[in-house]
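> The sequence isn't on hand, but the structure is:
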């Protein structure tokens, strides 16, 4: 899903900590990939067992592998200015997606009686400290309820293709950003804590939280091409194509617990799932996209999500 070249980006919504080391500390974050490590303190008790067999996804004790083409770490996300930059550079695409999400959700939630607070997006490489504790590239992208920040190591997006088998299309990447913002919506609406008391299993609270975040990502996808850039009054993104949708569904499938487990161990164990199967993740992303209705994303109201 490409950005309109003339869209004006707001890089102030993104803090680029790449190369700056670690800072701050605290509890635990929640992310898109089932390999999320249990961070210090632990809000959610996410299962770290799936990490076995995938440790070679990082190099040098938590230092990320070579940056994929387009991350432009030396330039910094503060140089992201236009939609054309977003189409050419990954860090700018993350910035532009965060801009679109921060523009879309306030009006959408206001119509439903809720108030949205814009969140900061942080880019890091290798390792980072947060209000949820220290994290490395291994955890994948994650949202920290403690500081209400979404964290991304741009190197993950190449891992999404190389190790998880996802499509590398733009909407595959934008879906990941939208999923983490989905956790912020859950934080606002009070459902994110449902993962804490029921952390594992195919129908667990943790899985339902993750699938709901996928559904929220789908809602944004449905509305992304009509969400306007406040600076120009023009939409951030061009119309979604079938290939874009296929890319997003590919990404959702690639981070299913069953697929990750089978790749790591040769078998699946639904009792240890924390994020949902490939089929479940595609299903709920599709529900959000097709309906555009947050009420349809109530993964806690169904017997089997």
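That came through, no problem. Note that this is a predicted model, so its numbers are computed, not measured. Residues are numbered from 1 along each chain as shown.

> Please make it C-alpha for all contacts and neighbour counts, starting now.
OK.

> Now do the strands in this protein.
Under the criterion DSSP state E, strands of the chain are mapped to 14-16, 30-31, 120-123, 127-130, 133-136, 142-144, 149-152.

> Can you say which of those is packed in most?
Counting by mean count of other CA atoms under 10 Å, strand 30-31 has the highest mean neighbour count of the strands of the chain, with a mean of 28.

> who does that one touch, helix- and strand-wise?
strand 142-144 (3 or more CA pairs under 8 Å, 6 or more residues apart in numbering; DSSP states H and E).

> sorry, back to before: of all the strands of the chain, which lies closest to residue 235?
Nearest to residue 235 among those is strand 14-16; the distance by CA to CA comes to 19.8 Å.

> circling back to that earlier point, now tabulate the strands of the chain in TSV and tack on distance to residue 108.
Supplementary listing: those in TSV, determined by distance: least, CA to CA, whole Å:
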stretch	distance to residue 108
strand 14-16	22
strand 30-31	23
strand 120-123	19
strand 127-130	29
strand 133-136	31
strand 142-144	21
strand 149-152	20
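
> Go through those strands and name the closest to residue 4.
That would be strand 14-16 among the strands of the chain, by CA to CA, at 19.6 Å.

> okay, pairing it with this:
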């Protein structure tokens, strides 16, 4: 999507963390069992991080030269920070008890409220510190490794999906789920495709979300840009990932949903808004 050049951006909730110095010894923030459960919840394998503990942090820095939509259109960290401002504003208007999340952009590895994290786990949301973590090299992997078409809305989709997990966390949707069972109808998959649906809900209304002065952050989405988001959703489907790994497709092990499911639920949110995102009451 394209930002309106004169939109005013508040990038204060996004920061760039400097390159880390390596994993330090001495135990993580959470134990092995907690990491396993969190891996089931988030759909990323964090259990391998338990032995090394947290990662050393570089310094956190604000996103420089990121004040207008024109800055956001130049790309890089400012585009993500600006998308975050739009997503945050959108959800503040949707949920009476909404509280914001922070976004940390990092390189290689970092520490989090959920333990040490590396780029291998991909973008994720940590409920313990209510923060989204993104190694931005993942956006290159979307194209080179997973075959997505790329583009600005593909990156924004990833951020909006993780924001969807924050909405699930603060609204209590993450509680009481069976996250050890896998498969296309499992609670884990329902959680993930609901986050896709929430991402679609924001995208469907993004061109109407205003900055503090009333100017919409973003211009209307084009069919080409929508295709970028759908391509990204398909690229991270369990069946696509399993097929590209050469080991065959096994639906009973799915934790995130198929490419079709992920595209379907993004589209459902795009067309119907958050009220259409009851993935736990629907047949997937």
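Alright, I've got the coordinates. Quantities reported herein were computed from a predicted structural model and do not represent experimental measurements.

> Any idea what the TM-score is?
TM-score of the superposed chains, computed with TM-score structural alignment, normalised by the length of the second structure, equals 0.87; 265 aligned residues with a CA RMSD of 2.3 Å.

> Tell me the counterpart of residue 261 of the second structure in the first structure.
Aligned by TM-score structural alignment, residue 261 of the second structure pairs with residue 280 of the first structure.

> That match: neighbour count?
By other CA atoms under 10 Å, 22 other residues sit near residue 280 of the first structure.

> And for residue 295 of the first structure?
10.

> That one -> the second structure?
Using TM-score structural alignment, residue 295 of the first structure pairs with residue 275 in the second structure.

> one step back: for residue 194 of the first structure, find the nearest of the strands of the first structure.
strand 30-31 (12.0 Å).

> Check the offset of that closest one from the chain's centre.
Per CA atoms, centre = their mean, to the nearest Å, the displacement of strand 30-31 of the first structure from the mean C-alpha position of its chain is 8 Å.

> One more: stretch 118-138 of the first structure?
Stretch 118-138 of the first structure has its C-alpha centroid displaced from the chain centroid by 13 Å (CA atoms, centre = their mean).

> That stretch aligns to what range in the second structure?
So stretch 118-138 of the first structure sits over residues 100-120 in the second structure, by TM-score structural alignment.

> go on, stretch 84-91 of the first structure?
So stretch 84-91 of the first structure sits over residues 70-77 in the second structure, by TM-score structural alignment.

> In the matching stretch, which residues are buried?
Buried residues in stretch 70-77 of the second structure, defined by neighbour count with 16 or more other CA atoms under 10 Å: 70-73, 77.

> Was I right to think residue 62 of the first structure contacts residue 136?
Yes. Under the criterion of CA atoms under 8 Å, residue 62 of the first structure makes contact with residue 136 at 5.5 Å.

> shared neighbours, these two?
126-127 (CA atoms under 8 Å, 6 or more residues apart in numbering).

> before we move on, the earlier item: from memory the match of residue 261 of the second structure sits against residue 304, does it?
No. Under the criterion of CA under 8 Å, residue 280 of the first structure makes no contact with residue 304, lying 9.8 Å away.

> Next up, the contacts around residue 139 of the second structure.
So residue 139 of the second structure contacts 150, 155 (CA under 8 Å, 6+ apart).

> Map it onto the first structure.
Residue 139 of the second structure maps onto residue 157 in the first structure, by TM-score structural alignment.

> roughly how far apart are its match and residue 239 of the first structure?
Going from residue 157 of the first structure to residue 239 of the first structure by CA to CA, to the nearest Å gives 23 Å.
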